[in-house]
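> please work out how this folds:
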Amino acid sequence: MKNLLVTGGAGFIGTNFVYYWLNKYKDDHIVVLDALTYAGNKDNLTKAQKNPKFEFVHGNILDQTLVESLIKNHTIDTLVHFAAESHVDRSINGPDEFITTNVVGTHNLLKAAKKIWLDDNPKNHRFHHISTDEVYGSLKQDDPAFNENTPYAPNSPYAASKASSDHLVRAYHKTYGLQVTISNCSNNYGPFQFPEKLIPLIITNILNGKPLPVYGDGRQIRDWLYVDDHNRGVDLILDKGKTGETYNIGGNNEWTNIDIVNRVCDLIHEEFSQDRKLVQRFPNCPSSRGNHPKILISHVKDRLGHDRRYAVNADKISSNLGYSPGEDFKTGLPKTLQWFLAQE
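Down below sits the predicted model:
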């Protein structure tokens, strides 16, 4: 039985992780710590709050005293750190928040974990840090995918802040012996995602008849990972991963942005042709008027420092821990669309 502290558990990936874990490990206890910034929503966890094994705490990872008290009072043995500012565009316009939350906040968690788990009363523990493939920089069209030995080369304030936090986590392992693991994942998608990221933004804009902004030529390439495939990867790392190690979690699912936009347009148009109730529910959607949603596509000026391609080599977690993604866009995109249609 584990007692977990999940930071950022009211956000997109954190929420899905909480439901994944409660469903699979019914005897484990989960405490969520979340500051409820714009991308965190306590209502995401409404069903979890009915579970006696779950507790929500509204607080900030910048509050080291609070974190120490939670680890101590709830006998936490596993900390899964999702809490982060994560939107590249926001980091370009306002990098300070990203340094504060992602670097200083992570350091506060590490200090609290060291104090309770190592200094006060040494015990077996695990600090798992969620990171991103963006710390590795950008790939050319024919470059091999990022692996765990790829040198860091972050190109945005967001990526730089995550790279910094990765280094701090490693340093606390090497210097103090904190039992840590790190995972660097590719782009996630799925239920509960805040509609500033590409897939939920495209879905919600189509349903409301708003323009679909596509940066530049839209040929930027990303590897896409269904959120519960990510959570299964984290589960495997916590169960069988070696402390001090980093594991890349990918979806083996590279797509260009423009192809994703076109695919989502097609899926929604198909749904509207099959379910006429959607016409009444979403009258501003082009499909409600017999038009294809692709008419909403609008190419806009590319963002500053836009990485051209990310791709993750997940051979290490696959060969060492038995990981493989269970979803691709054929299954994952329709699931995601159905969730958004049901959450009007």
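> from here on, just use CA atoms for contacts and neighbour counts.
Will do.
> quick one: the strands in the stretch 201-344 of the chain?
212-215, 221-226, 246-249, 254-256, 297-300 (DSSP state E, counting those that start in this stretch).
> list the buried residues of the last one.
Right, strand 297-300. residue 297 (16 or more other CA atoms under 10 Å).
> other SSEs contacting it?
strand 212-215 (3 or more CA pairs under 8 Å, 6 or more residues apart in numbering; DSSP states H and E).
> just put the strands of the stretch 201-344 of the chain in JSON lines and tack on distance to residue 55.
Formatted as JSON lines, those follow (distance: least, CA to CA, whole Å):
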{"stretch": "strand 212-215", "distance to residue 55": "38"}
{"stretch": "strand 221-226", "distance to residue 55": "26"}
{"stretch": "strand 246-249", "distance to residue 55": "28"}
{"stretch": "strand 254-256", "distance to residue 55": "37"}
{"stretch": "strand 297-300", "distance to residue 55": "43"}
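> list the helices and strands the helix or strand containing residue 130 packs on?
Element membership for residue 130, per DSSP states H and E: strand 126-132. Identification of packing neighbours for strand 126-132 by 3+ CA pairs under 8 Å, 6+ apart yields strand 78-81, helix 157-176, strand 180-185.
> before we go on, could you also do this sequence so I can check it against the first one:
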Amino acid sequence: MPASGAGRPFAQLQDAGMKTVKLEEIVRQKDPELKQVVEQLAQGEVLEAIQNLDRQGRVHEIQGHDERIAAIAKDYAKSPENTLVISPDNRSRIEINEREDHHIRTLVPRQDLTGADRTWAERYEVGDVLRYSRASKETGIGKGAYAQVKSIDVPKNWLTVELQDGTQRTYDPCRQQGVSVFREEMRSFSVGDRIQLTAPANKPKVANRELGTIESIDGDGRLRLKMDAAGAVELDPCKHPHLDHGYAMTSHSSQGQTADRVLIHVDTELAAKDLLNSRMAYVSVSRGRHDAQIYTNNAQTLGQELSRDVSHSHAIQQEPVAHKIEPQTTHTNEIGQGFGLGL
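Sure thing, here's the model as predicted:
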């Protein structure tokens, strides 16, 4: 599988002669027919693999978008335990996940930003929420701090952000490392929903992307969760807003996940065609131990769309120009309402 981030350092080392050991035996799949499909996908035989799934009755064509989403939700409801729903794009993932109940403000990663993008002020948007995993003496921003983008000066490559205590800082983003960028979004949750964390939590100790089930929601929105690995925990979204529904996830986010069965949504008319490719097919289908079902708008062209190769050459990134950092200590008495973090 090619590297998923910018550049392909491991592949380049292999090309240069680095010795490697290949793990060729597939052990996750317990269903013999499904294992055969995964083996075909691993060998790049995508068209044959999809035809094989179709012969097994695991490909369902439903042309209407809303009807297809409803069918996936209905299939999931039949046996929600240890079932994973995968969709290549965030829009359809949200549509599958969306349910009306408790509305909780969450932080959703801006997946459109690369590491290089985060060094350029123009790639940010006013209202973006930033989390700093590294402290900086130059900006005075501490490790673990949150801030919200208040203004952007593109010619000077400066960001002005407001920290939790109302203090503002203006700095050149190419001089501040370890920044994660999020958007505020409302999510609807209810008791019994599957949930996943989109960033690790320290208190309670829960790993990134760990899945769980909501057991209760109190009047203040605090959640009691039964995590698949960490057991019972209590989580306050105001203090840890990095959470999302755990029914459907993108194929990228599903890497490393395993479930007894997977339901895969593939819209061959998806605008972002690069999301439909052989890697998406392999990652999605291979998550399931016993079953994998594909829901698509066009079964006839499905194999061809998923046969797209996504091999990339290494990324060439423009070097940002350094600018002077100008910390500011302007205080404001107005504290925002986001997450109880003062954003």
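> tm score of chain vs chain?
Here the TM-score for the pair of chains, by TM-score structural alignment, normalised by the length of the second structure, is 0.25; 141 aligned residues with a CA RMSD of 6.4 Å.
> follow-up on the earlier one: the strand holding residue 130 of the first structure vs helix 157-176, what angle?
Using axes from the mean of the first three to the mean of the last three CA atoms, to 10 degrees, the direction of strand 126-132 of the first structure lies 150 degrees away from that of helix 157-176.
> how many neighbours does residue 174 of the first structure have?
Close neighbours of residue 174 of the first structure, defined as other CA atoms under 10 Å, add up to 13.
> how much space between it and residue 181 of the first structure?
12 Å (CA to CA, to the nearest Å).
> what does residue 107 of the first structure give?
15 Å.
> same check, this time on residue 127 of the first structure
Distance from residue 127 of the first structure to residue 181 of the first structure, by CA to CA: 6 Å.
> also residue 237 of the first structure?
8 Å.
> what touches both of these two?
Common neighbours of residue 237 of the first structure and residue 181, using CA atoms under 8 Å, 6 or more residues apart in numbering, are residue 247.
> may I see the buried residues of stretch 34-45 of the second structure?
In stretch 34-45 of the second structure, the ones that count as buried by 16+ other CA under 10 Å are 34-42, 44-45.
> circling back to that earlier point, show me which of residue 107 and residue 181 of the first structure is the more surrounded one.
The neighbour comparison of residue 107 of the first structure against residue 181 (other CA under 10 Å) goes to residue 181, with 25 against 21.
> excluding chain neighbours, what is closest to the more buried one?
The shortest distance from residue 181 of the first structure to any non-neighbouring residue, by CA to CA, 6 or more residues apart in numbering, is to residue 128 (4.9 Å).
> can you tell me how far that neighbour is from residue 265 of the first structure?
37 Å.
> and if you look at residue 180 of the first structure?
Residue 180 of the first structure is 42 Å from residue 265 of the first structure, by CA to CA.
> who has more neighbours, the two?
Taking other CA under 10 Å, residue 180 of the first structure and residue 265 do not tie; residue 180 has more neighbours (26 against 23).
> so the nearest residue to that one once chain neighbours are set aside versus residue 233 of the first structure, what's the distance?
The shortest distance from residue 180 of the first structure to any non-neighbouring residue, by CA to CA, 6+ apart, is to residue 127 (4.6 Å). According to CA to CA, residue 127 of the first structure and residue 233 of the first structure sit 15 Å apart.
> residue 5 of the first structure now?
Taken as CA to CA, the span from residue 5 of the first structure to residue 233 of the first structure is 18 Å.
> over to residue 23 of the first structure?
In terms of CA to CA, residue 23 of the first structure sits 16 Å off from residue 233 of the first structure.
> which of the two has more neighbours?
residue 233 (26 against 12).
> wouldn't that one be in contact with residue 249 here?
Yes. Using CA atoms under 8 Å, residue 233 of the first structure is in contact with residue 249, at 6.4 Å.
> overlap in contacts of these two?
Common neighbours of residue 233 of the first structure and residue 249 (CA under 8 Å, 6+ apart) are residue 317.
> residue contacts, the residue nearest to residue 181 of the first structure?
Residues counted as contacts of residue 128 of the first structure (CA under 8 Å, 6+ apart) are 78-81, 180-183, 238.
> can we see that at 7 Å?
79-81, 180-182 (CA atoms under 7 Å, 6 or more residues apart in numbering).
> quick check: it vs residue 157 of the first structure, distance?
From residue 128 of the first structure to residue 157 of the first structure the distance is 22 Å (CA to CA).
> where does residue 41 of the second structure land in three-state SS?
Here residue 41 of the second structure is recorded as helix under DSSP: H, G, I helix; E, B strand; the rest coil.
> how about whichever strand or helix holds residue 54 of the second structure: buried residues?
Assigned by DSSP H and E, residue 54 of the second structure belongs to helix 46-55. Neighbour counts over helix 46-55 of the second structure (16+ other CA under 10 Å) mark 46-47, 49-53 as buried.
> would you map the helices across the stretch 201-344 of the first structure?
For the stretch 201-344 of the first structure, applying DSSP state H, counting those that start in this stretch gives helices covering 227-240, 257-274, 277-281, 315-321, 329-342.
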